[in-house]
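Novice: coordinates only, sequence not included:
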């Protein structure tokens, strides 16, 4: 039996990774800011982190915050892992972190580099965006009388459960470095995904494609965040919407 620490283990992805590893009979510790007995803010570190990492064979690092602090969190985690002699660090990153100059993507890429240079044995998996992140975007913009979406942008949403399966598999395997990306089954225009969301939620909005500006927008328009050669996922966006919003009445 392997002892595994999952950071961000109460989050959308980390919770599923934890469930899969426990179902396979492994001892799994969950680290998050509020989850006892390993309630640790990775951005601050501290003695609780050393306790969480002690005796761990593998760390699956899922904790992340678009608001900032990922690099400090990774530095604290790496230091504790080296001190404890952890044998394998698995990190979930995002497809396009080296192609799209978005601040959050740059931070994820910086964490990748910290891990590569850490002296630990490591595995890094990059995934395309999860279905629920698109839904969050569409929920916000559909509050308006019309539904604006960035013009010329495509996406390749992937089922979070499939990413969790792959992470659990990697956690139990030997360190593999940068592994092949995992992407959803379809590359779709953002406006077509928006219309699918509207149909699933029975909302009536006119989808308006809005041209934007800036280097990050150009990076998304060029498809730097896509993995068309790695359509590993099977679950479609419509299937996700049907599970989440089946029978919902909209406005």
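Specialist: Received the coordinates, thanks. Keep in mind it's a predicted model, so treat the numbers as computed, not measured.
Novice: rest of the way, CA atoms for contacts and neighbours
Specialist: OK.
Novice: please identify the buried residues of stretch 220-237?
Specialist: For stretch 220-237, the neighbour count (16 or more other C-alpha atoms under 10 Å) marks 220-221, 223-228, 231-233, 235-237 as buried.
Novice: return the subset of the residues you listed lying in strands.
Specialist: Using DSSP state E, no member of those sits in strands.
Novice: which of the residues in stretch 170-189 are buried?
Specialist: 170, 171, 172, 175, 177, 181, 182, 183, 184, 185, 186, 187.
Novice: over to stretch 138-155?
Specialist: Quick answer for stretch 138-155 (16+ other C-alpha under 10 Å): 138-139, 141-142, 147-155.
Novice: which of these lies closest to residue 247?
Specialist: residue 139 (16.9 Å; C-alpha to C-alpha).
Novice: after the host helix or strand of the closest one, next one along is what?
Specialist: Assessed by DSSP states H and E, residue 139 sits inside helix 131-141. Note on helix 131-141: by DSSP H and E, the next helix or strand toward the C-terminus is strand 146-150.
Novice: that following strand packs against which elements?
Specialist: helix 131-141, helix 190-200, strand 206-210 (3 or more C-alpha pairs under 8 Å, 6 or more residues apart in numbering; DSSP states H and E).
Novice: about what we covered before: ok, the buried residues of stretch 220-237 vs residue 27, which is closest?
Specialist: residue 233 (27.4 Å).
Novice: isn't the closest one up against residue 182?
Specialist: Yes. In this structure, residue 233 is within contact of residue 182 by C-alpha atoms under 8 Å, at 7.0 Å.
Novice: just the strands in the stretch 51-200 of the chain please.
Specialist: 58-61, 88-94, 122-127, 146-150, 154-155, 177-178, 188-189 (DSSP state E, counting those that start in this stretch).
Novice: distance-wise, check residue 49 relative to residue 82.
Specialist: Residue 49 sits at a distance of 12 Å from residue 82 (criterion: C-alpha to C-alpha, to the nearest Å).
Novice: out of these two, which sits in the more crowded spot?
Specialist: More crowded of residue 49 and residue 82, by other C-alpha atoms under 10 Å: residue 49, with 21 against 14.
Novice: take the one below as the second:
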């Protein structure tokens, strides 16, 4: 067992909630960079800071050898990541592990571009690095279909497909990568099944006992983003690592049906 301290950004989020106990079980002390104060306990130290505002980062990276960068948001990911790697470089960090998204360089939407730019910031930082691209988490897909399921008529975007993956499986892979040697871009991690958006929505409605009572209407995603989705730009159909837990498994666990 080792007492090496690992810095985790985004440690209080969905993915961080799975990663932190796994790293603690592996014997590591953790430092978590967060925008809000938390009481430190049981080998987990919280440091208040803000990646986008470039605040508190120097204190967060001081004395750590590995940074697991999970933090992300709708805006500013690239700038936040550049602030992080600059501080990490000055502090002599030996390994930066980053979670990105499948299709980061293929889907022309702001979220994907920000992830791609953040990947580039890490790769060009001069620091040893590992980047894992993962598919959309079951948790995110559930949020989307739950919202759509509240509409009187459920939209069904044609050509929109997903390979949703379980966030716990992504967390386990990230822990493995964090405890290993820097590996650059590693194989993507996707779920075991490709679903059309309509299939995901119907699965959710069935699990809620509402499937027979809802009408759906096909819609077309316009523009470059629509073409990228229809071409499968957000999918990884070759050479990807594949998780085991399906959308149906997740729904059964989460909704109890």
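Specialist: Received, thanks. Here the structure is a predicted model, which means the values were calculated and not measured.
Novice: can you give the structural similarity as a TM-score?
Specialist: Superposed pair, TM-score by TM-score structural alignment, normalised by the length of the first structure: 0.95. Supporting alignment: 245 aligned residues with a C-alpha RMSD of 1.1 Å.
Novice: before we move on, back to that, CSV for the buried residues of stretch 220-237 of the first structure, including distance to residue 39 of the first structure?
Specialist: Output for these, formatted as CSV (distance: C-alpha to C-alpha, whole Å):
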residue, distance to residue 39 of the first structure
220, 36
221, 40
223, 38
224, 36
225, 33
226, 35
227, 35
228, 39
231, 36
232, 34
233, 33
235, 33
236, 35
237, 34
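Novice: quick check: the two most widely separated of those?
Specialist: Maximum distance among those (C-alpha to C-alpha): 23.9 Å, for 221 and 235.
Novice: tell me the contacts of the aligned partner of residue 80 of the second structure in the first structure?
Specialist: Using TM-score structural alignment, the equivalent of residue 80 of the second structure in the first structure is residue 73. With contacts defined as C-alpha atoms under 8 Å, 6 or more residues apart in numbering, residue 73 of the first structure is in contact with 41, 42, 43, 44, 45.
Novice: nearest to residue 63 of the first structure, of the residues you listed?
Specialist: Using C-alpha to C-alpha, those come closest to residue 63 of the first structure at residue 42, 8.5 Å.
Novice: look up how far residue 246 of the second structure lies from the equivalent of that closest one over in the second structure.
Specialist: Matched to the second structure by TM-score structural alignment, residue 42 of the first structure sits across from residue 51. Relative to residue 246 of the second structure, residue 51 of the second structure is positioned 34 Å away (C-alpha to C-alpha).
Novice: check residue 120 of the second structure too.
Specialist: 31 Å.
Novice: which residues touch residue 237 of the first structure?
Specialist: 131, 157, 158, 193.
Novice: wait, the third one touches residue 183, no?
Specialist: In this case it means residue 158 of the first structure. Yes. Using C-alpha under 8 Å, residue 158 of the first structure is in contact with residue 183, at 5.7 Å.
Novice: which neighbours do these two share?
Specialist: Counting by C-alpha under 8 Å, 6+ apart, the residues touching both residue 158 of the first structure and residue 183 are 127, 128, 233.
Novice: could you report the neighbour count for the second one?
Specialist: Think residue 128 of the first structure. 26.
Novice: that one pairs with which position in the second structure?
Specialist: Checking TM-score structural alignment: residue 128 of the first structure goes with residue 135.
Novice: identify the residue spatially nearest to its match, adjacent ones excluded.
Specialist: Nearest non-adjacent residue to residue 135 of the second structure, counting by C-alpha to C-alpha, 6 or more residues apart in numbering: residue 190, 5.0 Å away.
Novice: and residue 203 of the first structure, what helix or strand is that in?
Specialist: Short version, using DSSP H and E: residue 203 of the first structure is in no helix or strand.
Novice: residue 44 of the first structure: neighbouring residues, count only.
Specialist: For residue 44 of the first structure, using other C-alpha under 10 Å, the count is 11.
Novice: what's the separation between the closest residue in space to it that isn't next to it in sequence and residue 112 of the first structure?
Specialist: Once flanking residues are discounted, residue 44 of the first structure sits nearest to residue 73: 7.1 Å by C-alpha to C-alpha, 6+ apart. Plainly put, residue 73 of the first structure is 12 Å away from residue 112 of the first structure if you go by C-alpha to C-alpha.
Novice: again with residue 26 of the first structure
Specialist: 26 Å.
Novice: ditto for residue 66 of the first structure
Specialist: 15 Å.
Novice: swap in residue 4 of the first structure?
Specialist: For residue 4 of the first structure, the distance to residue 112 of the first structure - C-alpha to C-alpha - is 20 Å.
Novice: which of those two has more neighbours?
Specialist: Ranked by neighbour count (other C-alpha under 10 Å), residue 4 of the first structure and residue 112 place residue 4 first, with 26 against 23.
Novice: so what corresponds to that one in the second structure?
Specialist: Checking TM-score structural alignment: residue 4 of the first structure goes with residue 6.
Novice: was I right to think its match contacts residue 65?
Specialist: Yes. In this structure, residue 6 of the second structure is within contact of residue 65 by C-alpha under 8 Å, at 6.7 Å.
Novice: hang on, the earlier thing: redo the strands of the stretch 51-200 of the first structure as CSV? Include distance to residue 8 of the first structure.
Specialist: What follows is these, written out as CSV (distance: least, C-alpha to C-alpha, whole Å):
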stretch, distance to residue 8 of the first structure
strand 58-61, 7
strand 88-94, 11
strand 122-127, 16
strand 146-150, 30
strand 154-155, 25
strand 177-178, 21
strand 188-189, 29
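Novice: can you tell me which of those strands is nearest to residue 166 of the first structure?
Specialist: Of all the strands of the stretch 51-200 of the first structure, it is strand 122-127 that lies closest to residue 166 of the first structure, at 8.7 Å by C-alpha to C-alpha.
Novice: find the nearest non-adjacent residue to the most centrally placed residue in the second structure, please.
Specialist: Geometric centre of the second structure, nearest residue: residue 99, 5.6 Å, by C-alpha atoms, centre = their mean. Closest residue to residue 99 of the second structure apart from its sequence neighbours, by C-alpha to C-alpha, 6+ apart: residue 132 at 5.1 Å.
Novice: thanks a lot, catch you later.
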